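**Student:** This is a predicted model, with the sequence first.
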Amino acid sequence: MSAAIEYKAENPRLSVKVVEAIAAYADQSPVVVSEDGTDGIAPLYQTIDPDALDALFQNTAGEEPIGTVEFVHCGYKVTVESTGEITVTER
């Protein structure tokens, strides 16, 4: 099973969209809501630098970014395309 969520320009933080995509796929809250940390998605910075992820596909100097980045967060494989598509699958 996988979920693809298109990155929306209204929220320029790609890292936020990644957490939202994982939460939607896992049917959980995008933030940790329990004291023991078991309910919700762990902070993205535990796996990847959110600021670096945001900067990775920013349009700079009029050039369209190209490429793909993949990583595992909370047991899910996350693929982020330069097109803005985010795919979450079971690891």
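**Tutor:** Happy to help now that I have it. Numbers count the residues shown, from 1 in each chain.
**Student:** all contacts plus neighbour counts: C-alpha atoms, from now on.
**Tutor:** Fine.
**Student:** Please report the distance of residue 54 from residue 15.
**Tutor:** 6 Å (Cα to Cα, to the nearest Å).
**Student:** When the two are compared, which one has more neighbours?
**Tutor:** The neighbour comparison of residue 54 against residue 15 (other Cα atoms under 10 Å) goes to residue 15, with 21 against 14.
**Student:** What strand or helix carries the closest residue to residue 28 other than its chain neighbours?
**Tutor:** Using Cα to Cα, 6 or more residues apart in numbering and skipping the chain neighbours, the partner closest in space to residue 28 is residue 40 (5.3 Å). According to DSSP states H and E, residue 40 maps onto no helix or strand at all.
**Student:** Could you measure from residue 40 over to residue 64?
**Tutor:** Using Cα to Cα, residue 40 is found at 34 Å from residue 64.
**Student:** Presented hereafter is structure B, for comparison with structure A:
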Amino acid sequence: MSQDSDGHGPILNEANHGDGRISETVIDAITEVVEDSSTEIEPLYESIDPDALEDLFDRRPGKDVPTRVEFRHEEFSIAVEENGRVVIYDAR
């Protein structure tokens, strides 16, 4: 597997956050990757506090949103960007 320019493994899935909770977008993006396998994944809260993620990416006017937050969840490296883009990388 080749790494991307940021040193990540290959991109497995990308999603764009719309309405609702950003953590749900992350969960949905991971689910799409493992959907066809028998792999059961741990709950997201085992890797990151979903409420803290929501607070970081709260888009209320005047609220500073980080450019990018990255974390690992099982065999995935996950990046959430300020524009709502969620990228799931293979971290194996």
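**Tutor:** Yep, it's here. Note that this is a predicted model, so its numbers are computed, not measured.
**Student:** ok, how many other residues are close to the residue nearest to residue 28 of structure 1?
**Tutor:** Residue 40 of structure 1 is flanked by 18 other residues according to other Cα under 10 Å.
**Student:** roughly how far apart are it and residue 20 of structure 1?
**Tutor:** Distance, residue 40 of structure 1 to residue 20 of structure 1, by Cα to Cα: 11 Å.
**Student:** tell me which residues in the lengthiest helix in structure 2 are buried?
**Tutor:** Counting residues, the longest helix in structure 2 under DSSP state H turns out to be helix 22-34. For helix 22-34 of structure 2, the buried set under the neighbour-count rule, 16 or more other Cα atoms under 10 Å, comprises 22-23, 25-26, 29-30, 33.
**Student:** quick one, strands of structure 2?
**Tutor:** Taking DSSP state E as the criterion, structure 2 carries its strands at 11-16, 68-73, 76-81, 85-90.
**Student:** Next, the mean deviation of the third one compared to structure 1.
**Tutor:** On superposition with structure 1, the average gap between strand 76-81 of structure 2 and its aligned counterparts reaches 0.4 Å (mean Cα distance after the TM-score superposition for structure 1).
**Student:** repeat for the second one
**Tutor:** Once the two structures are superposed, the average separation between strand 68-73 of structure 2 and the matching residues of structure 1 is 0.4 Å (mean Cα distance after the TM-score superposition for structure 1).
**Student:** What's the separation between the residue of structure 2 positioned farthest from its centre and residue 51 of structure 2?
**Tutor:** Distance from the C-alpha centroid of structure 2, by Cα atoms, centre = their mean, peaks at residue 62 (23.8 Å). Residue 62 of structure 2 is 19 Å from residue 51 of structure 2, where distance means Cα to Cα.
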